[in-house]
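*Asks:* here is my input, please return the structure:
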Amino acid sequence: MRQRRVMNQINVVPYIDVMLVLLVIFMVTAPMMPSGTVDLPKMQKTSQAKEQPLIVTVKGRDNWTLEDRQTNKGPSSVKEQELLERLKAAQEQNPDRPVVIQADKKMSYEEVMKLMDLLQRNNVNKVGLLVQSAQ
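*Replies:* Model prediction:
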């Protein structure tokens, strides 16, 4: 009589079958899962700032205008050093005076962040973004 040899290999076919069944189950149930949407709070009315803000408008790469609503001066084009000097001078007179960045929605996010980074590195306080209320 011939002696049987012991097989030392694992049969993986049943494991593959189980994995395929699990894959099909997940593919069928995944579209039924609720989506991860976040409901953000809505703001009905915003509080008015106590001080008139300084508005920095981003027009393009290193192309900014500064508008001082307290003195009712129209927007004037400024370079980096002049912008920093005027903002620091205005905040030395009144540290609570906010600086607001305004940009068109077509403007590159990188340009807005570059300006915000510049203001932060030069210790300009109370920097915010100007938005329009949805009406």
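*Asks:* alpha carbons only for contacts and neighbour counts from here, please
*Replies:* Will do.
*Asks:* in the helix or strand harbouring Val58, what's buried?
*Replies:* In the assignment (DSSP states H and E), Val58 maps to strand 54-60. Buried positions in strand 54-60, judged by neighbour count with 16 or more other C-alpha atoms under 10 Å: 54-59.
*Asks:* of those residues, which pair is most distant in space?
*Replies:* Farthest-apart pair in the buried residues of strand 54-60 is Leu54 and Lys59; separation 15.8 Å (C-alpha to C-alpha).
*Asks:* now the other sequence, so there's something to compare against:
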Amino acid sequence: MPSVSQRGRGRRTINEINMVPFIDVMLVLLIIFMVTAPLIAPSVIDLPSVGKAKTQPDKVVQVIVSRDETLEVRSGDKSQPMNLKDIAPAVLQAQSGQAAGSVAVVISADRNVKYETVVKVMDTLQRAGVERVGLSVQLAP
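*Replies:* The predicted model follows:
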């Protein structure tokens, strides 16, 4: 209810907001957050660790994504540049004649390449039926 002031002849209301209840509520919320903040455990994300595989692949087909997003397939001592739609047939041809699962595909990409390009290569290989696809990483010194 607004306060009423009596000045002069008539009664007039004073239009002002009472800030005390607002400040009380804010102080109570501040204390609650200060007490509960240390009790909240930060979320932990389990990331896969880099380690050695149990069995090393007999043969590795390497797909190299260079800085300018050109693709190259390297199998043994042969290396050939290609575009995205020709990657899957070339990798499947390099895997043909080998035991299932013995030929791994490793994608090596420059760190400045867009993530989207690497995902497109992985998606293309997965749709073609390539089973073992890995990413080449360099461990920090």
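*Asks:* ok, back up a step: other SSEs contacting the strand holding Val58 of the first structure?
*Replies:* Using 3 or more C-alpha pairs under 8 Å, 6 or more residues apart in numbering; DSSP states H and E as the contact test, the elements touching strand 54-60 of the first structure are strand 63-68, strand 99-103, helix 109-121.
*Asks:* gap between the alignment partner in the second structure of Thr57 of the first structure and Ile23 of the second structure?
*Replies:* Aligned by TM-score structural alignment, Thr57 of the first structure pairs with Ile64 of the second structure. Taking C-alpha to C-alpha, to the nearest Å as the criterion, Ile64 of the second structure is separated from Ile23 of the second structure by 61 Å.
*Asks:* next: Leu92 of the second structure.
*Replies:* Distance of Leu92 of the second structure to Ile23 of the second structure, computed by C-alpha to C-alpha: 70 Å.
*Asks:* which residue is nearest the middle of the first structure?
*Replies:* In the first structure, the C-alpha nearest the mean C-alpha coordinate belongs to Tyr109, at 8.3 Å (C-alpha atoms, centre = their mean).
*Asks:* in the second structure, what residue corresponds to that residue?
*Replies:* Structural alignment places Tyr109 of the first structure opposite Tyr115 in the second structure (criterion: TM-score structural alignment).
*Asks:* can you say which of the helices and strands packed on strand 54-60 of the first structure is nearest to Lys42 of the first structure?
*Replies:* With C-alpha to C-alpha as the criterion, Lys42 of the first structure lies closest to strand 99-103 of these, at 21.0 Å.
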